[in-house]
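Novice: what follows is a predicted structure for the sequence shown.
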Amino acid sequence: MKAFEYNTNPGRVVFGSGSIKKLPEEVKRLNKSKPLLLSTPQQAEQVKALEPILKNASITPAGLYSNATMHTPTHVTDEALVYANKCGADCVISFGGGSTTGLGKAISIRTGLEHISIPTTYAGSEMTPILGETAEGKKTTRSDPKILPGTVIYDVDFTMTLPESLSATSGVNAIAHAVEALYARNTNPIMNLLALEGTKALAESLPIIVNSPRDQDARSKAQYGAWLCAMCLGSVGMSLHHKLCHTLGGSFNMPHAETHTIVLPHAIAYNAPKIPETMKKLADVLPESDGDAIKGLNVLLTKLKVKRGLKDFGMKEEDVDKAAEIAVGNPYWNPRDIEKEPLRETIRRCWAGEEAKADL
């Protein structure tokens, strides 16, 4: 066996239907009493369900900040910090997907406030010590153990009304975390186990959710898979897939989960010649792959009925060249050298919504 290093990220997980009832216990465990609730505008009403749970345990929320936005713009974080200081919050509770979790992380790392995360999608940001922030049209990322939320409560009940389309894209977003972990420069056998188990759980459960969104067993399995996949992202490095997604999201304002969904099979196809072992492992956990991981991903995305082209979200064809220029600048480590022309064609295929194929 090859030598490797393994670092685990500290964090507490409370998993299961109804586990939200343990939220007051988790706040008190941290010796806190005035949590600031965070959400997006779309989930401002849903997050209010936490208030009676806290108040019944003699915990009064300091307030609710409901302007969380995708890609964590720094000006939104600045506004939230002013509000947190004004209301005297002593910890933050993020409720929602990656946008809200990202805001919770940004506040926590800037202030030192404890962060409890309650995910309602499968994006996985809650399990990573990584913060991606956008300022002046560019998204940058940094990693620090202090960014990781201290406690994560996975209550499947809050995912039951997640729309089928968002369930699909946030689930594939999670798979993307795992796939890159399989061939990361600092991968290791433990991460490989988590990545393959997480990918398998999501690939099996997401098609069921799309057709039967109230299937609690499938929802729970997807949440479990997303947790494992996110642990991978938080423990090893990122490569081409995430570089492209950060470029497209930060510079062209493409929606986060949808962009990951579109890019994933194309990024794998670009790297395929250099990662034959990874391709075999991935094919083994993707239904109907017939031994071909790219085919397995294409089949999965077809089953999930997701949009496949960046043009569907407003990206213009003339933006392809600009995206390629940005992506080749300061590239992340990648198993295949970043070559501008093949990369440009990869981005063009993502823009056009073509099926992925390993021919570049």
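Specialist: Thanks, I have the structure now.

Novice: CA atoms for contacts and neighbours, from now on please.
Specialist: Will do.

Novice: for the chain, what's the longest helix?
Specialist: helix 189-211 (DSSP state H).

Novice: packing partners of the next helix or strand after that one?
Specialist: For helix 189-211, the following helix or strand on the C-terminal side (DSSP states H and E) is helix 216-233. Applying 3 or more CA pairs under 8 Å, 6 or more residues apart in numbering; DSSP states H and E, we find helix 216-233 packed against helix 164-183, helix 189-211.

Novice: can you tell me which of the ones you listed is most buried?
Specialist: helix 164-183 (a mean of 27; mean count of other CA atoms under 10 Å).

Novice: ok, now which ones touch the residue lying closest to residue 214 once chain neighbours are set aside?
Specialist: Leaving out its chain neighbours, the residue that sits closest to residue 214 by CA to CA, 6 or more residues apart in numbering is residue 160, at 6.0 Å. By CA atoms under 8 Å, 6 or more residues apart in numbering, residue 160 lies in contact with 213, 214, 216, 219.

Novice: make a markdown table from the residues you listed and add neighbour count and distance to residue 65 to it.
Specialist: Formatted as a markdown table, these follow (neighbours: other CA atoms under 10 Å; distance: CA to CA, whole Å):
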| residue | neighbour count | distance to residue 65 |
| --- | --- | --- |
| 213 | 19 | 29 |
| 214 | 16 | 29 |
| 216 | 16 | 30 |
| 219 | 26 | 28 |
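
Novice: could you look up the SS state of the residue nearest to the spatial centre of the chain?
Specialist: Against the mean C-alpha coordinate of the chain, by CA atoms, centre = their mean, the closest residue is residue 123 at 3.1 Å. At residue 123 the chain is in coil, as set by DSSP: H, G, I helix; E, B strand; the rest coil.

Novice: here's the one I want to compare it with:
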Amino acid sequence: MSLVFEHSTLGQRVLFGSGKAASNLAAEVARTGAQRVMVIAAEFEAPIAAAVTRDIEVALNYDDVAPHVPIEKAEKARVAAAEHGIDLLVCIGGGSTTGLAKAVAMTSGLPIVAVPTTYAGSEATNVWGLTEAARKTTGVDDKVLPATVIYDAALTISLPIDLSVASGLNALAHCVDSMWAPRADPINQALAAEGIRALSAGLPTIKDNPDNLAGREQALYGAYLSAVAFASAGSGMHHKICHVLGGAYNLPHAQTHATVLPYVLAFNAPAAPEAAQRIAAAFGSEDSSGGLTLLRQRLDAPTALKNIGFAQENITEAVDLILPYIPESNPRPVDQESLTKLLQAAYSGATPEF
């Protein structure tokens, strides 16, 4: 059968090297000719930000960061950037920090240099997200794609094991969703498969030895691949569910993705056998869900939405909020009954069976 597909690859500079973040950032600032740099980093990451920016001149250090990028936080950061005449944004941290930088870039057009400290992957996508009145809105805009990403596995060592696991599984969810998202194609499926392989190799190493840079490099490499695949393939059923849950009920981003993933995989895999086979092969398993289950057990991953702040009485409302966003291209039709069953299982942590 002949191959027919349309694929877009986003243009982005990637600098990867453990212990090289500060020197790579200084080189990027010099290369761009930036004179007024705004560094965005959460307060708790201030020591990391100080180390990474030691060789550049900073016009504004900004730490008013919050999960899911509340619109008020975005507008405040936009004003600060304008008042200080900023010409380059440098974000150092996880998805919330990158998300705030994107919110500023979306209205200002300012370039971003992203320095991730987690495996969120937002740094490699042109997807933005904002939360207003407990509703999270996402969109796509090339203006928010960071011009450069600086990866340094040494910066992730301070990330606790449980957050490393959740963040890594969030990246793995990007890979799985990319197998059947609206713009899935053979190129992003290949990237996603390699991302699954790298993450499933790196995360157990981190679990066993948090200081092991080789494991963290594999996880960071896998996270990048997952994000590139996701940016090309688009947002599938898994991400639509998690974005609604996170925005409406203020659930922690990475843990929500880590918890919901096995349920979406179990739901979609029977209707997408070729994708499921690729996922299984990437895990080194005969079965996609079985491979994910073994990895999650190995990592002691989050298992139930009830443990991260989701209330059972919100399931009916959540189903109503999520259903309109499920892509028509999802491998298996989704209705109120099936989505309710999925959320009830994810809420309780029951074995995913569909």
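Specialist: Yes, it's here. Predicted model only: the values in this text are computed from it and were never measured.

Novice: from what I can see the residue nearest to the centre of the first structure touches residue 171, true?
Specialist: Yes. Judged on CA atoms under 8 Å, residue 123 of the first structure makes contact with residue 171 at a distance of 6.6 Å.

Novice: between these two, which contacts overlap?
Specialist: In contact with both residue 123 of the first structure and residue 171: residue 226, using CA under 8 Å, 6+ apart.

Novice: now for the residue nearest to residue 214 of the first structure: what does it line up with in the second structure?
Specialist: Alignment note: residue 160 of the first structure maps to residue 157 in the second structure; criterion TM-score structural alignment.

Novice: residue 124 of the first structure now?
Specialist: Looks like residue 124 of the first structure aligns to residue 121 there (TM-score structural alignment).

Novice: for that match, which non-adjacent residue is closest in space?
Specialist: residue 227 (4.9 Å).

Novice: surely that neighbour meets residue 174?
Specialist: Yes. Counting by CA under 8 Å, residue 227 of the second structure does reach residue 174; the two are 6.4 Å apart.

Novice: show me where the first structure has strands.
Specialist: All strands of the first structure, identified by DSSP state E, fall at 12-15, 35-38, 63-65, 91-96, 114-119, 130-135, 138-143, 151-154.

Novice: would you turn these into CSV with mean neighbour count and distance to residue 322 of the first structure?
Specialist: Output for the strands of the first structure, formatted as CSV (neighbours: other CA atoms under 10 Å; distance: least, CA to CA, whole Å):
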stretch, mean neighbour count, distance to residue 322 of the first structure
strand 12-15, 15, 41
strand 35-38, 26, 35
strand 63-65, 20, 35
strand 91-96, 28, 32
strand 114-119, 27, 34
strand 130-135, 20, 18
strand 138-143, 14, 13
strand 151-154, 24, 38
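
Novice: among those strands, which comes closest to residue 337 of the first structure?
Specialist: strand 138-143 (21.4 Å; CA to CA).

Novice: where's the residue nearest to residue 214 of the first structure relative to residue 353 of the first structure, distance?
Specialist: 29 Å (CA to CA, to the nearest Å).

Novice: once you drop chain neighbours, what's closest to the equivalent of residue 34 of the first structure over in the second structure?
Specialist: Taking TM-score structural alignment, the alignment pairs residue 34 of the first structure with residue 36 from the second structure. Excluding the flanking residues, the one nearest residue 36 of the second structure by CA to CA, 6+ apart is residue 86, at 4.8 Å.

Novice: contacts only, for the corresponding residue of the first structure for that neighbour.
Specialist: Using TM-score structural alignment as the criterion, residue 86 of the second structure maps onto residue 89 of the first structure. Going by CA under 8 Å, 6+ apart, residue 89 of the first structure touches 34, 35, 36, 62, 63.

Novice: in a markdown table, list these along with distance to residue 298 of the first structure.
Specialist: Shown next, in a markdown table, are the contacts of residue 89 of the first structure (distance: CA to CA, whole Å):
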| residue | distance to residue 298 of the first structure |
| --- | --- |
| 34 | 47 |
| 35 | 43 |
| 36 | 41 |
| 62 | 46 |
| 63 | 44 |
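
Novice: residues in the second structure aligned with stretch 177-195 of the first structure?
Specialist: Stretch 177-195 of the first structure maps onto residues 174-192 of the second structure, going by TM-score structural alignment.

Novice: thinking again about what came up before, what's the local residue count around the match of residue 124 of the first structure?
Specialist: 26 (other CA atoms under 10 Å).

Novice: give the contact list for it.
Specialist: By CA under 8 Å, 6+ apart, the residues touching residue 121 of the second structure are 95, 171, 223, 224, 226, 227.

Novice: corresponding residue for the third one in the first structure?
Specialist: Put plainly, it is residue 223 of the second structure. Match for residue 223 of the second structure (TM-score structural alignment): residue 226.

Novice: what sits against its match?
Specialist: 122, 123, 124, 171, 174, 175, 198, 202.

Novice: how far away is it from residue 179 of the first structure?
Specialist: The gap separating residue 226 of the first structure from residue 179 of the first structure is 12 Å, by CA to CA.

Novice: same deal with residue 219 of the first structure?
Specialist: 21 Å.

Novice: try residue 218 of the first structure
Specialist: Distance from residue 218 of the first structure to residue 179 of the first structure, by CA to CA: 21 Å.

Novice: can you list which of the contacts of residue 121 of the second structure carry over to the first structure?
Specialist: Mapped onto the first structure and checked by both residues aligned by TM-score structural alignment, their matches' CA atoms under 8 Å, the contacts of residue 121 of the second structure keep the contacts 95, 171, 223, 224, 226, 227.
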